[in-house]
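Asker: Can you look at this prediction? I've put the sequence above it.
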Amino acid sequence: MTLKIYTKTGDDGDTGLFGGGRVPKDHPRVTAYGEVDELNAVIGQARSVEMMPRIDEVLAPVQRDLFALGAMLATPDLEKMKEQLEKARISDARVAQLEQAIDDGEGELEPLKAFILPGGTAKASALHVARTVCRRAERAVIHLQRDTEVPQIVIVYLNRLSDLLFVLARVANKRAGAGEVTW
């Protein structure tokens, strides 16, 4: 017997959560983990454009992190959320790794003296799109946090990730010899 991708359980506009329970598909929890899922897909797309090994090597574990964050956000039980964060190793140490990647990227760049317009190469443009989706995911998690306890590390991680995506976009342009257009 093969499993089918469709279950029909969501045909009335609700969805099941990890650990049980159902909520409407427009519930803030579903929005939050849906935004994280979209971010993961957009990062996957950015990785597939103009392969750049050092950039892509930084982003592969980020995708694993985002998969774990999405699962955690789909879990209404706070203790199970924390267990998933620990299992996924999303902690201050992981945030420090993102910060190190930001610092490494900035080491390749001229200091930023003005706002830059998103764009440049296909790789950089894809990373800029990922950055804006990351910010949207962060806002969705903050919205969820108003009514539901969400570990603060989730917001810290997404905030740092958006900074990393910005720096990686700049690095991609620099490595390709594309200039930045300032505002």
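Answerer: Cool, got the structure.

Asker: can we go C-alpha only for contacts and neighbour counts from here?
Answerer: Will do.

Asker: Count the neighbours of R94 for me.
Answerer: Residues lying near R94 (other Cα atoms under 10 Å) number 16.

Asker: host element of it?
Answerer: Assessed by DSSP states H and E, R94 sits inside helix 92-106.

Asker: what about that helix, distance to the chain center?
Answerer: When distances are taken as Cα atoms, centre = their mean, to the nearest Å, helix 92-106 is centred 15 Å away from the chain's centroid.

Asker: got a list of contacts for it?
Answerer: V58, I153, V156, Y157, R160, L161, D163, L164, V167, L168, V171 (Cα atoms under 8 Å, 6 or more residues apart in numbering).

Asker: Give me the buried entries from those residues.
Answerer: V58, Y157, R160, L161, D163, L164, V167, L168, V171 (16 or more other Cα atoms under 10 Å).

Asker: Can you mark which positions in the next helix or strand after the helix holding R94 are buried?
Answerer: Counting by DSSP H and E, the next helix or strand C-terminal to helix 92-106 is helix 122-147. By neighbour count on 16+ other Cα under 10 Å, the buried set for helix 122-147 is 123-131, 133-142, 144-145.

Asker: Structure two is appended below for comparative analysis:
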Amino acid sequence: MYRIYTRTGDKGTTALFGGSRIDKDDIRVNAYGTVDELISQLGVCYASSRQAELRQDLHAIQKMLFVLGAELASDEKGLARLTQTINAEDIQALEQLIDRNMAQSGPL
């Protein structure tokens, strides 16, 4: 059975992927928590949409955000072990997605 507790107590720190520890109030923890919340909200949008193209876009964005979250939650040792990281191609794909959707929706 999987346990949800560690029995190590809470000393106000959390482990990064790679093994190092940082304070729970570190901006990095806040950042990957915020990314996690965004992933969840996009999931709600995905589940609510009947538009195939929008669902495809939301899924692609979620995948990139999962990678970003993993990067934020990793120290140098952990980063070296990741099999995927955000790269220039990902940024370009996201920019193209934004441009396409802005052209369809018009000015905000």
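Answerer: Nice, I can see it. Here the structure is a predicted model, which is why all the values come from computation and not from measurement.

Asker: where does the TM-score land?
Answerer: Scored by TM-score structural alignment, normalised by the length of structure 2, the superposition of the two chains gives a TM-score of 0.80; 108 aligned residues with a Cα RMSD of 2.3 Å.

Asker: hang on, the earlier thing: just to be sure, which of the contacts of helix 92-106 of structure 1 are found in strands?
Answerer: Among these, no member falls in strands (criterion: DSSP state E).

Asker: Rebuild the residues you listed as CSV, extending it with distance to E38 of structure 1.
Answerer: CSV is the format used below for the contacts of helix 92-106 of structure 1 (distance: Cα to Cα, whole Å):
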residue, distance to E38 of structure 1
V58, 18
I153, 20
V156, 18
Y157, 16
R160, 17
L161, 14
D163, 18
L164, 17
V167, 20
L168, 19
V171, 23
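
Asker: ok, which stretches of structure 2 are strands?
Answerer: 13-15, 21-23.

Asker: Which one of those lies nearest to T85 of structure 2?
Answerer: Checking the strands of structure 2 against T85 of structure 2 by Cα to Cα gives strand 13-15 as the closest, at 19.6 Å.

Asker: mean deviation (superposed) between that closest one and structure 1, please.
Answerer: Between strand 13-15 of structure 2 and the corresponding residues of structure 1, superposition yields a mean separation of 1.4 Å, by mean Cα distance after the TM-score superposition for structure 1.

Asker: which residues sit against that strand?
Answerer: Contacts of strand 13-15 of structure 2 (Cα under 8 Å, 6+ apart): R21, I22, D23, K24.

Asker: burial count for the residue lying closest to the last one once chain neighbours are set aside?
Answerer: For K24 of structure 2, the nearest residue in space outside its immediate sequence neighbours is T13; the separation is 4.9 Å by Cα to Cα, 6 or more residues apart in numbering. Under the neighbour criterion other Cα under 10 Å, T13 of structure 2 is assigned a count of 15.

Asker: P61 of structure 1: neighbour count?
Answerer: Neighbours of P61 of structure 1 (other Cα under 10 Å): 11.

Asker: when you align them, which residue in structure 2 goes with it?
Answerer: Using TM-score structural alignment to pair residues, one finds that P61 of structure 1 aligns to A60 in structure 2.

Asker: What of V154 of structure 1?
Answerer: Matched by TM-score structural alignment, V154 of structure 1 corresponds to no residue in structure 2.
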